[in-house]
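**Student:** Fold the following.
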Amino acid sequence: MTSHRNERTGSGKGSNSGGQTNRGGKRGGRAGRAMNTPAETQIAGLPVAKNDEVVIEIIGMNHDGEGVGRVDGYTLFVQGGALPGEQVRVKVLKIKKQYGYAKLLEVVEASPDRVAAPCLIYDKCGGCQLQHLSYEGQLAWKRQHVVDALERIGKLNVTDEESSNRGIVVLPTLGMSEPWRYRNKAQVPIGVTEGGLVGGFYARGSHRIIDMETCLIQHESNDDVVARVKAIGRRVGITAYNEETGQGLLRHVVVKVGFRTGEMMLVLVTNGNKIPRENEWINAIREEIPAVVSVCQNVNTRQTNVIFGDVTRVLWGKDVIYDYIGDVKFAISARSFYQVNPVQTEVLYGKTVEYAGLTGAETVIDAYCGIGTISLFLGQHAKQVYGVEIVKEAIEDARANAELNNMQHVTFEVGASEDVIPRWKEQGIEADVIVVDPPRKGCDPRLLETILEMKPERVVYVSCNPATLARDLRVLEDGGYRTVEVQPVDMFPHTVHVESVALLVRNGTDR
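**Tutor:** From the prediction side, this is the model:
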């Protein structure tokens, strides 16, 4: 505890990005004022100094899940789980001219949405950030996070659904009826302690591996497979990879499960080609884990934190497992990307199809098509679908998945969207709808220019980053489109991530 001179109280004013109501500065004297400002601060004119302790009101939460509060108008980002609407005591860790960082010491007055996190290692792991916020509170915050990005970054007009003006409607976040055990893929780093082989997660802020027996957002089967593989590995004397020395064999255990089919794939990522007592290990896996139909080895000898290397071989069983999204069947290989929450993926893609407004007569272009998940979903309702993706292996998977589903009217091509789509236009291909599902960095500016030149009736933007979504919507709006509606979808409950689907129509056309 610092001296009384350094314990001060502040209260914030402003919009609440967590969907909570502000409760004023009960403990802060006048709102936004500190009670005891020290004679000296580390940056002249600031109301706080490093190591000060203050009581503040949390007025929002940023995209990393940090609480946001203010002292005399000076913003503090609070680590440690402070929630909007709470009065909290914090310790200032670092200050800059415009804002500073603090850590939570005590919740003085709790939010009604604060709950006890059910995970026993929640405070150590860092894989989830919002377990201490009720699920209803999470969904409200995620919607507000999208609204804030649209208004602040995109300078776009967001309206209530009942409003008569032509602003953007941001709908309530579509959540899960059971927001646990939703991940179909586990990627577990392996290490060693005095007790032998361990696997779990990296301790926060380090690469020290903490053993973990269960993860509440993983499919139960994944937990079971990882636990059994660790036990078998200990039995047969498998060594764990050491990042510092580059020695040891087993780097990661990757498990994939088909939610609908029940099929499981196990991938052993190794630091070298040879696995000691390989047959013994495989036989034990087959005997103890009958749901596993594929055991693969991926070789990664590089000193990197990237999980996979370039070489993958099947040790036993099939080279792929299968799963479904809706009625579309997908082959999943050791390296192929596949959405980790298949339940919500169906919700997300269903909204994409709805926004595309397909009647069966349309031509659709799917930019950033990956292994063809959205393309094939759209292909159930469109006359023709063209998918483009820069990753060659993904296009190979996409073509195989199109063949698997007997969809000859879905065509895939390797390349950058901004290069391939204009070439398609020269060939006479005109798109009624363009769907984009870019990475977190958003759309390439040249792709946005291409969309504006193609002039499709509709653009459907699937986003995993509200900030880049807002930036790109601004460009499309300035180029002649109107954003009608945005639907947030909770693909990753208990984390700060939120996906969204946005519908844009060309000005002069009805929805």
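**Student:** Please count neighbours and contacts with C-alpha atoms only from this point.
**Tutor:** Will do.
**Student:** As a check, name the ranges of all strands in the stretch 351-500 of the chain.
**Tutor:** In the stretch 351-500 of the chain, the strands defined using DSSP state E, counting those that start in this stretch lie at 363-367, 384-389, 410-414, 433-436, 458-463, 481-489, 499-506.
**Student:** Any chance of a markdown table for these, columns distance to V169 and mean neighbour count?
**Tutor:** Shown next, in a markdown table, are the strands of the stretch 351-500 of the chain (distance: least, Cα to Cα, whole Å; neighbours: other Cα atoms under 10 Å):
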| stretch | distance to V169 | mean neighbour count |
| --- | --- | --- |
| strand 363-367 | 24 | 26 |
| strand 384-389 | 28 | 25 |
| strand 410-414 | 32 | 21 |
| strand 433-436 | 19 | 26 |
| strand 458-463 | 15 | 26 |
| strand 481-489 | 5 | 24 |
| strand 499-506 | 10 | 24 |
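**Student:** Relative to S206, which of these is closest?
**Tutor:** Of all the strands of the stretch 351-500 of the chain, it is strand 499-506 that lies closest to S206, at 28.2 Å by Cα to Cα.
**Student:** what is the orientation angle of that closest one with strand 481-489?
**Tutor:** Going by axes from the mean of the first three to the mean of the last three Cα atoms, to 10 degrees, strand 499-506 is angled at 160 degrees with respect to strand 481-489.
**Student:** Quick one: name whatever helix or strand follows whichever helix or strand G100 is part of.
**Tutor:** For G100, the element it lies in under DSSP states H and E is strand 99-109. Remark: after strand 99-109, the chain's next helix or strand is helix 122-125, criterion DSSP H and E.
**Student:** to compare against the first, here's another:
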Amino acid sequence: MPRRSDDRRQGRGRPRRGRRPVRSAAAFKEHARATVTALAAQGDGVAETEDGRRLFIPFTVPGDDVDVLIGPARGDGFEARVLSFARKAPRGEAFCPHFETCGGCSVQHLTEADYRAWKRGLLVQALSRRGLALEVLDLAAVPRDARRRVTFQAERTGSAVVLGFAERRGLRIEGIEACPLLAAGLNGLIPSLRELAAAMLRPGERARLAAARVEGPEGPALDLVVERDREPDLAAREALAEFARTSGAARISWRDAAGAVEPVAQISPVTAAFGPASVELPPGGFMQPTAAGEDILRSTVVAGAKGAARIAELYAGAGTFTFALAGIAHVHAVDGDAALMRALGTGAGRSGLGGRVTAETRDLAARPLLPGELKDVDTVVLDPPRAGALRQVEQIVQAPGVRRVVMVSCNPQTFARDLRVLVDGGFVAGAVTPVDQFPYSHHLECVAALTREN
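**Tutor:** From the prediction side, this is the model:
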């Protein structure tokens, strides 16, 4: 769902804050041999020692016999590192030279069949923990090289600049020349983004560069948001202007210490096409990571809302689903981001849908729609951030006129929690669709439609 930035969805912080603790080699001391029996939620192999301690061992698969060094406590077990394999079970072949070092992908070592079963199983397990025995469809996948937005990290170390992604469970940046999950247009930017970082950073400084290729009616537009601890000085502004001139970027923006995003250079509008409407995204406007995944989500949501008379779309963003839903019934779109709501309303008017779409700015986590405000609504569509929509679904079950709910989530755990509330409130859930927009990671989108009789 559209958001002003990746940070709201993934909970990422400033360039030098909120990073994962480093696990030094000295922390891994005790030797053990173990057999991997399962895969954990983040893709690590799971094994038990002879004395019953649970181990999380990265880059292993069920059936592996491994000699490991046991390290720090983690959750209900301990981290461990492989010293050697006594026996290797069948596995896939990683397709990226940075796998096992870069923190982006965690399970390239699985076979395709094992990967799909593991990823679908994340949703099955989350539902099961809430006592929900629902039908879970096969994993809906997107092409591997389909990512149209990415956040690179950059650091100057002496005279060199490294641009890439944070290493697995560490602070170091793994420099890359290309990422096989990115669309070609984004991989092609890496050399020029490295040059931009070199012109902006002092020794020891870091920056984040979030690039997105937004598909609009006039073709793709490059939208870049830059972030570092210091505010932009003359050198940074000159470097950004030069990047705008040479890269063909439509817009370059700067995120300040408070998280506000302001354009530094606006060459042309950044317009996203959402079905029958076009929306000019505000600076830092979030979009789904892949066009294919967006299409899967949109078609599934529309199918779930079929037959609605009046729809409340909550956490609507810039309108990923809004305008397709407007082909079914009147849509009242609600989101806490005022800029996104203005963009959605303007897009509706320009597309001739102003009479079928209304927009409201409201923090639904703090002020969920109450049953009285839902009295004229028979269908609610929700696409909340990772924290879910617990307070809102608690109000929905008390709104007797709501007969249908379509729930979208990027977090299987909060998705299952919120579905449990709806089911306990009399709703019956149909089949659940897992959508794999983040291949070879543990991140997963989920969609379900629920109905309730009088």
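**Student:** before we move on, the earlier item: how much does the strand holding G100 of structure 1 stray from structure 2?
**Tutor:** Here the mean offset of strand 99-109 of structure 1 against structure 2 after fitting is 3.1 Å, by mean Cα distance after the TM-score superposition for structure 1.
**Student:** So what touches that strand?
**Tutor:** In this structure, residues lying in contact with strand 99-109 of structure 1 by Cα atoms under 8 Å, 6 or more residues apart in numbering are 74-82, 86-95.
**Student:** hmm, back to that, go through the strands of the stretch 351-500 of structure 1 and name the closest to L250 of structure 1.
**Tutor:** Nearest of the strands of the stretch 351-500 of structure 1 to L250 of structure 1, taken as Cα to Cα: strand 384-389 at 32.2 Å.
**Student:** In structure 2, which residues correspond to the closest one?
**Tutor:** Following TM-score structural alignment, the partner segment of strand 384-389 of structure 1 in structure 2 covers residues 330-335.
**Student:** Which residue in structure 1 aligns with P62 of structure 2?
**Tutor:** The alignment partner of P62 of structure 2 in structure 1, by TM-score structural alignment, is P84.
**Student:** these two touch, right, its match and G65?
**Tutor:** No - the pair formed by P84 of structure 1 and G65 falls short of the contact definition of Cα atoms under 8 Å, at 10.4 Å.
**Student:** Tell me which of these two has more neighbours.
**Tutor:** Neighbour count, other Cα atoms under 10 Å: between P84 of structure 1 and G65, P84 has more, with 30 against 22.
**Student:** The more buried one: what secondary structure?
**Tutor:** Reducing the assignment to helix, strand or coil with DSSP: H, G, I helix; E, B strand; the rest coil, the entry for P84 of structure 1 is coil.
**Student:** Okay, it and A102 of structure 1: tell me how far apart.
**Tutor:** Plainly put, P84 of structure 1 is 15 Å away from A102 of structure 1 if you go by Cα to Cα, to the nearest Å.
**Student:** nearest spatial neighbour of the residue mapped onto A470 of structure 1 from structure 2, skipping sequence neighbours?
**Tutor:** In structure 2, A470 of structure 1 lines up with A416, judged by TM-score structural alignment. In space, A416 of structure 2 comes closest to L127 once its chain neighbours are excluded; the distance is 5.1 Å by Cα to Cα, 6 or more residues apart in numbering.
**Student:** aligned partner of the one you found in structure 1?
**Tutor:** Counting by TM-score structural alignment, the partner of L127 of structure 2 is L150.
**Student:** tell me the contacts of that match?
**Tutor:** Applying Cα under 8 Å, 6+ apart, one finds that L150 of structure 1 lies in contact with L156, N157, V158, P466, A467, L469, A470, R471.
**Student:** for structure 1, what spans make up the helices?
**Tutor:** Defined through DSSP state H, the helices belonging to structure 1, from first to last, are 122-125, 135-152, 220-236, 278-288, 342-356, 373-379, 392-404, 417-426, 445-454, 466-478.
**Student:** So what touches the fifth one?
**Tutor:** When contacts are defined by Cα under 8 Å, 6+ apart, helix 342-356 of structure 1 is touched by residues 176, 182, 184, 259, 325-326, 339, 374, 377-378, 381, 433, 458-460, 462, 487, 489-491, 501-503.
**Student:** In structure 2, what sits opposite L266 of structure 1 in the alignment?
**Tutor:** Using TM-score structural alignment to pair residues, one finds that L266 of structure 1 aligns to L224 in structure 2.
**Student:** do you know how far that match is from Q266 of structure 2?
**Tutor:** As judged by Cα to Cα, L224 of structure 2 and Q266 of structure 2 stand 10 Å apart.
**Student:** Of the two, which one has the most company?
**Tutor:** Neighbour totals were compared for L224 of structure 2 and Q266, and L224 leads with 25 against 15 (other Cα under 10 Å).
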